[in-house]
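>>> Here is a sequence with its predicted model. Questions after.
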Amino acid sequence: MNQQQLEKVRDGKGFIAALDQSGGSTPKALLAYGVQEDAYSNKAEMFDLVHEMRTRIITSPSFNSDQILGAILFEQTMDREIEGKYTADYLAEKGIVPFLKVDKGLADEKDGVQLMKPMPELDDLLKRANERNIFGTKMRSNILEPNAQGIKEVVEQQFEVAHKILNAGLMPIIEPEVNVYSDNKEQSEEILRKEIEKHLDQLQDGQEVMLKLSIPTKANAYKPLIDHDKVVRVVALSGGYSRDEANEKLRENDGLIASFSRALAADLNVNQSDEEFDKKLKDAVDTIYDASVNKK
């Protein structure tokens, strides 16, 4: 594991950009960017267009290491190039730590949660991630109800996969998202925090993880996780909140930084001039950075 990148992620001021929309969410991401579905006729063309969008974001002067600690990539983005360099290498040269989304999407709902689908090709993907100089990974589950059994299974699955990622020499970001629109969200978060703590306490010496969580209903509800000696960093997803709303909620939580996707790219459009595009991106980066480092 790259120790310089580890120190940046652990101690740096800023946030992590989520650029990891994959198969199911790519059409929505392109549509939000102003690319209509009739602009492509197959998945290959669709992924070409989304790589153009991500390239435009990553190469923007506003996408800089002064404010952005890391970026989460989709598998195809990892295997593609930006200005003649593999994406992770391009990011690293900018001083931005590269992460990779490794999950294959969500299973059907059961016991109030959605577990991750099986990942039979994970070992091969982790090997390729190391070859592409990826620092860490991210994987998402979804919690819809405060079902103790379901949440227990979510956390067990997350840590089971995290151990494989650690054994491959990579840093896992564990993401058991609590749906921000679910009923009894605060109750789900309390169950989740306790389950995560159990597994953190079982990690061996030298083993550390990162967490990506929904911004809690009760401010600082995740402070025990942020302060845990087995946690490198806790980052927050925007979860469907507008950028202003997500930033406002984020400011209430000491030590919690952003890892936003939609809230980062919401104002970007394919038809903008480079000057206009960079200005919109800078506005987003500035406000998300401010919410990550300046607390109430």
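Structure received. Numbers count the residues shown, from 1 in each chain.

>>> use CA for all of it now, contacts and neighbours both
Fine.

>>> Pull the contacting residues for Lys110.
Lys110 makes contact with Gly150 under the criterion CA atoms under 8 Å, 6 or more residues apart in numbering.

>>> how near is it to Leu237?
From Lys110 across to Leu237, the span is 23 Å (CA to CA, to the nearest Å).

>>> cool, and Val97?
Look at Val97 and Leu237: by CA to CA, they are 18 Å apart.

>>> The residue sitting nearest the centre point of the chain is in what secondary structure piece?
By CA atoms, centre = their mean, the chain has its centre lying nearest to Ala18, at 4.7 Å. Under the criterion of DSSP states H and E, Ala18 resides in strand 15-19.

>>> who's in contact with that strand?
Contacts of strand 15-19 (CA under 8 Å, 6+ apart): 54, 67-74, 235, 257-261, 264, 288-289, 292.

>>> now, which of those lie within helices?
Counted as lying in helices by DSSP state H, out of those, are 54, 264, 288-289, 292.

>>> immediately after the one helix or strand Pro98 maps to, which helix or strand?
Using DSSP H and E, the element containing Pro98 is strand 97-101. Once strand 97-101 ends, the next helix or strand along the chain (criterion: DSSP H and E) is strand 113-114.

>>> Below is an additional structure, to be compared with the one above:
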Amino acid sequence: MKNQQKERIRKGGGFIAALDQSGGSTPKALAGYGIKEDAYSNEEEMFDLVHGMRSRIMTSPSFTGDKILGVILFEKTMDREVEGMMTPDYLWEKKGIVSFLKVDKGMEDLSEGVQLMKPIPGLEEMLQRAQKRNIFGTKMRSVIKEANATGIEKIVSQQFEYGKEILDGGLMPILEPEIDIHSPDKEESEKLLKEEILKYLNTLGEDQMIMLKLSIPSEEGFYSELVNHPKVLRVVALSGGYSRDEAVELLAKNPGVIASFSRALLEGLSVEQSDEIFDLVLRESIDKIYQASIQ
């Protein structure tokens, strides 16, 4: 199954849906969906509600492997069911969609222009659980705010260090060193980031590959060298605060890079919509993101 899923990600046309909102970002995601904070009184109720939202998305007729290659899941989603099946099994067996697991535990405070990831305690055990749940890969995020060469080197070093541990654990890591789209020196950060990534790709073993999740670059096609690199399975892009229309317009100018959108994918969805309207809105979003991803 793993080889089949790897080829699906490598060659498939489509994009990766990010449904991995964690404790910190879940209230905002629920609010965007029309569920206010007074609708739940504790974290467990909040996660029940967001799982309901995610389940509605995943079971929607428009949410299929024809246009969606993979889904990034939150840990609690991995351990829950959709229509009586464990979520990763439902996605693969019923939809033909590959599952990834968010493994980071949030970020440190800003230092040297970047926010490194906090330590990931229990990563080995989490990877073992993910294997049993038929998860294909992982994702972990850190953020670059300024074009600080020292900070960016630390970001990439940390991402690759954990990435190699994940590879050793039998899963495919998506490294996500996001660059803040509002950074005044975003283009310089992109140059420094690409240089460091290319350097660290050379440290991978002969049969090792990783995936990259990057902010859409300011210069069209800037990451083509990474897209075509033999150590990179796929380069995906985050929407990073752009509206869906802005994100798909910019993404379409970067051949070979596919979307991995979260907020931009969910834009316009509401808990109050009928299932028919919900599916129509989701279908429109999927179609737009798909078209930009296959340019």
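Right, received. Where do you want to start? These figures come from a predicted structure and were not determined experimentally.

>>> Any idea what the TM-score is?
Laid over one another, the chains give 0.99 as their TM-score (TM-score structural alignment, normalised by the length of structure 2), with 294 aligned residues with a CA RMSD of 0.6 Å.

>>> Could you check how far Gly52 of structure 2 is from Lys102 of structure 2?
Taking CA to CA, one finds Gly52 of structure 2 at 19 Å from Lys102 of structure 2.

>>> Same check on Ser274 of structure 2?
In this view, Ser274 of structure 2 and Lys102 of structure 2 are 30 Å apart by CA to CA.

>>> now do Pro88 of structure 2
Distance from Pro88 of structure 2 to Lys102 of structure 2, by CA to CA: 13 Å.

>>> Do a quick rundown of the strands in structure 2.
Here structure 2 has its strands, by DSSP state E, at 15-19, 68-73, 81-82, 85-86, 98-102, 114-115, 137-144, 172-179, 210-215, 232-238, 257-259.

>>> Gln4 of structure 2: which of these is closest?
Of all the strands of structure 2, strand 98-102 sits nearest to Gln4 of structure 2, with 9.8 Å by CA to CA.

>>> residues making contact with that closest one?
With CA under 8 Å, 6+ apart, strand 98-102 of structure 2 has contacts from 5, 9, 20, 69-75, 78, 88, 91-92, 130, 134-140.

>>> For ChimeraX, write a command that selects the buried ones of these.
Buried subset of the contacts of strand 98-102 of structure 2, written as a ChimeraX selection, criterion 16 or more other CA atoms under 10 Å:
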select :5,9,20,69,70,71,72,73,74,75,78,88,91,92,130,134,135,136,137,138,139,140
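
>>> quick revisit: neighbour count: Gly52 and Lys102 of structure 2, which is higher?
Lys102 (22 against 14; other CA atoms under 10 Å).

>>> show me what contacts the nearest residue to the more buried one once chain neighbours are set aside?
Among residues not flanking Lys102 of structure 2 along the chain, Lys139 sits closest, at 4.7 Å (CA to CA, 6 or more residues apart in numbering). By CA under 8 Å, 6+ apart, Lys139 of structure 2 lies in contact with 72, 100-104, 173-176.

>>> Share the number of residues neighbouring the residue nearest to Leu49 of structure 2 when sequence neighbours are not counted, please.
The shortest distance from Leu49 of structure 2 to any non-neighbouring residue, by CA to CA, 6+ apart, is to Leu30 (7.9 Å). Look at Leu30 of structure 2: counted by other CA under 10 Å, it has 21 neighbours.

>>> Also Glu276 of structure 2?
Neighbours of Glu276 of structure 2 using other CA under 10 Å come to 11.

>>> mind checking how far it is from Gly65 of structure 2?
From Glu276 of structure 2 to Gly65 of structure 2 the distance is 20 Å (CA to CA).

>>> same deal with Gly240 of structure 2?
Taken as CA to CA, the span from Gly240 of structure 2 to Gly65 of structure 2 is 24 Å.

>>> Over to Tyr200 of structure 2?
Distance of Tyr200 of structure 2 to Gly65 of structure 2, computed by CA to CA: 32 Å.

>>> try Tyr33 of structure 2
Taking CA to CA, one finds Tyr33 of structure 2 at 24 Å from Gly65 of structure 2.

>>> Glu81 of structure 2 contacts Thr59, doesn't it?
No. Assessed by CA atoms under 8 Å, Glu81 of structure 2 is found out of contact with Thr59, at 11.7 Å.

>>> With the flanking residues excluded, which residue is spatially nearest to Leu281 of structure 1?
Distances taken as CA to CA, 6+ apart put Ser62 closest to Leu281 of structure 1, at 6.3 Å, once the chain neighbours are dropped.
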